[in-house]
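Colleague: okay, structure incoming, though there's no sequence with it:
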């Protein structure tokens, strides 16, 4: 098995933690970022020099570029960039504060955009590389109460879809990962709820809120299995563009795409009717 060096944001919890543990256990090197340097002391003690930890809050744009530059300068070649850091913001759009909206976009969308941009000059210079962007089934479908979370996930998927085409000539690949619920600490520890407005008690938005407030709900997704599939994309040529992980992801994305295609096909004649005639 080829030993690789990985750069992963948000390694203290969730998929980032699972991925880091699997990679270190098999002997790969990981440069990981955290907001709290004490949150991965156990990993540093267990794996020693295989793990390098950098302090980073992905809402701090300038520091993203500094940390990425520093990591490449110190470690040399980095084979895989994993844009993982993020969280969920749940509530009807009207229930969210300006500060919550700004922070969600700065973290999930702009943080990921700048991480990828910061990495590209280095990946081009080394002549190869692979980028893994953690999205969600929420990047292909939408539910009431998740408007801002969806905005960031749909946004980063559009960005990555275009960038993937831009960087293909440089032997750099990019994979978007779309998991559904998994048994990480995301659901009940990485989700922020907006201020509840009683006016929305008749809206489905509050159904989404109840789903996150109810700690008895246990997702069926196995994060260890999901992460292994993410890791395996580094060995696939060509790398997959998207990977849906979990039966929930497959079912909701399939339904969403089917509905959208059906609606589009029903509008074909209308769409074509707005073109100039062929002889004009």
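Modeller: Noted; the coordinates are in hand. The structure presented is a predicted model; accordingly, all values stated were derived computationally and were not measured.

Colleague: make it CA atoms for all contacts and neighbour counts henceforth
Modeller: Will do.

Colleague: contacts only, for residue 148.
Modeller: Residues in contact with residue 148 (CA atoms under 8 Å, 6 or more residues apart in numbering) are 89, 90, 93, 101, 104, 105.

Colleague: I'd like to know how far it sits from residue 130.
Modeller: According to CA to CA, to the nearest Å, residue 148 stands 28 Å off from residue 130.

Colleague: residue 104 too?
Modeller: Using CA to CA, residue 104 is found at 26 Å from residue 130.

Colleague: dropping in the other structure now:
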């Protein structure tokens, strides 16, 4: 197997950590970004030749640009870029603070956009490569109490779907990864919760509180198996535009899209009624 070089953001935990350990175990080289090097001290010690940790806050656009330039200068070729850094924020829309909104958009949406923009010229000049963007089935399905998270995931999915068409001719494949619930720190550790208002306690806006409590049952998704499927997807040609991981996520996505399609089809006559008559 030919050794690949991967650039992955946000590898201190969750999918990023699983992706990194699996790739290193099979002999690939990983450039992984973190905000705290102590979180990956074990990987630095275990894989001194193939693991390269870099400090990065994805809300710093200038830092993203500098990191990308540094990595391509040092390693010459990067085969796969995985935009993984992100987190969850839960609460009704009016419970969220301005600072929470700005931070989430800067991390989950703008950070991902700027990383992709920064790597495209390098992938294009080297003749191609792959970009995987971590999204969620929440990029297709919306739930109460998740409005800002959905805003970032629906936003990045539209961006990637457009950019994928722009760069396909340069040999750059792009995949939106849409995992369902998984047993990672995203749900059971790093998820942030707004300052809750009691008025929403008996409404769907606070239903997420049950999901965040492991005592109510753990998510069905195995993050290690999900990471393995992401890695395997790099060998698919052409690159799959979307990849849903988790049976519940796929069922929910299909059900939602069927309802959405039926709603659109019911509007056929009204939509046509706004056109100019044929020939005018």
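Modeller: All right, it came through fine. What you see is a predicted model; the values in this text were computed from it and never measured.

Colleague: related to what we said a few turns ago, in helices only, show me the contacts of residue 148 of the first structure.
Modeller: Judged by DSSP state H, helices contain the following of the contacts of residue 148 of the first structure: 101, 104.

Colleague: which residue packs closest to the equivalent of residue 63 of the first structure over in the second structure, ignoring adjacent ones?
Modeller: Under the alignment defined by TM-score structural alignment, residue 63 of the first structure is paired with residue 63 of the second structure. Once flanking residues are discounted, residue 63 of the second structure sits nearest to residue 56: 6.8 Å by CA to CA, 6 or more residues apart in numbering.

Colleague: the one you found: what's it in contact with?
Modeller: By CA under 8 Å, 6+ apart, the contact list for residue 56 of the second structure reads 33, 34, 35, 63, 64, 67.

Colleague: number of nearby residues for the second one?
Modeller: Read it as residue 34 of the second structure. 22 (other CA atoms under 10 Å).

Colleague: where do the helices of the second structure begin and end?
Modeller: Assigned by DSSP H, the helices in the second structure fall at 14-25, 41-46, 61-75, 98-104, 111-125, 147-167, 185-188, 208-212, 223-233, 247-265, 268-272.

Colleague: what's the mean distance for the first one versus the first structure?
Modeller: Just to be clear, that refers to helix 14-25 of the second structure. In this overlay with the first structure, the average offset of helix 14-25 of the second structure from its partner residues is 0.3 Å by mean CA distance after the TM-score superposition for the first structure.

Colleague: could you list the buried residues of that helix?
Modeller: Neighbour counts using 16 or more other CA atoms under 10 Å place 14, 15, 16, 17, 18, 19, 20, 21, 23, 24 of helix 14-25 of the second structure among the buried residues.

Colleague: these into TSV, with extra columns for distance to residue 223 of the second structure?
Modeller: Converted to TSV, the buried residues of helix 14-25 of the second structure look like this (distance: CA to CA, whole Å):
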residue	distance to residue 223 of the second structure
14	7
15	6
16	10
17	10
18	7
19	9
20	12
21	12
23	14
24	16
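
Colleague: of these, closest to residue 136 of the second structure?
Modeller: Proximity of the buried residues of helix 14-25 of the second structure to residue 136 of the second structure was ranked by CA to CA; the top entry is residue 15 with 12.0 Å.

Colleague: what separation do you get for the closest one and residue 61 of the second structure?
Modeller: From residue 15 of the second structure across to residue 61 of the second structure, the span is 23 Å (CA to CA).

Colleague: now residue 198 of the second structure
Modeller: Distance of residue 198 of the second structure to residue 61 of the second structure, computed by CA to CA: 38 Å.

Colleague: then residue 274 of the second structure?
Modeller: Residue 274 of the second structure sits 43 Å away from residue 61 of the second structure, going by CA to CA.

Colleague: for those two, indicate the residue with more neighbours.
Modeller: Set residue 274 of the second structure next to residue 61 and count neighbours by other CA under 10 Å: residue 61 wins out with 19 against 8.

Colleague: residue contacts, that one?
Modeller: Residue 61 of the second structure neighbours (CA under 8 Å, 6+ apart): 111, 114.

Colleague: and the closest residue to residue 252 of the first structure other than its chain neighbours, what does it touch?
Modeller: Closest residue to residue 252 of the first structure in three dimensions, ignoring its sequence neighbours and counting by CA to CA, 6+ apart: residue 141, at 6.8 Å. By CA under 8 Å, 6+ apart, the contact list for residue 141 of the first structure reads 150, 252, 253, 256, 257.

Colleague: please tell me I have it right and the first one contacts residue 138.
Modeller: Spelled out, that is residue 150 of the first structure. Yes. Between residue 150 of the first structure and residue 138 there is a contact at 5.7 Å, judged by CA atoms under 8 Å.

Colleague: what sits against the closest residue to residue 220 of the first structure other than its chain neighbours?
Modeller: Nearest non-adjacent residue to residue 220 of the first structure, counting by CA to CA, 6+ apart: residue 182, 6.1 Å away. When contacts are counted by CA under 8 Å, 6+ apart, residue 182 of the first structure touches 219, 220, 221, 222, 223.
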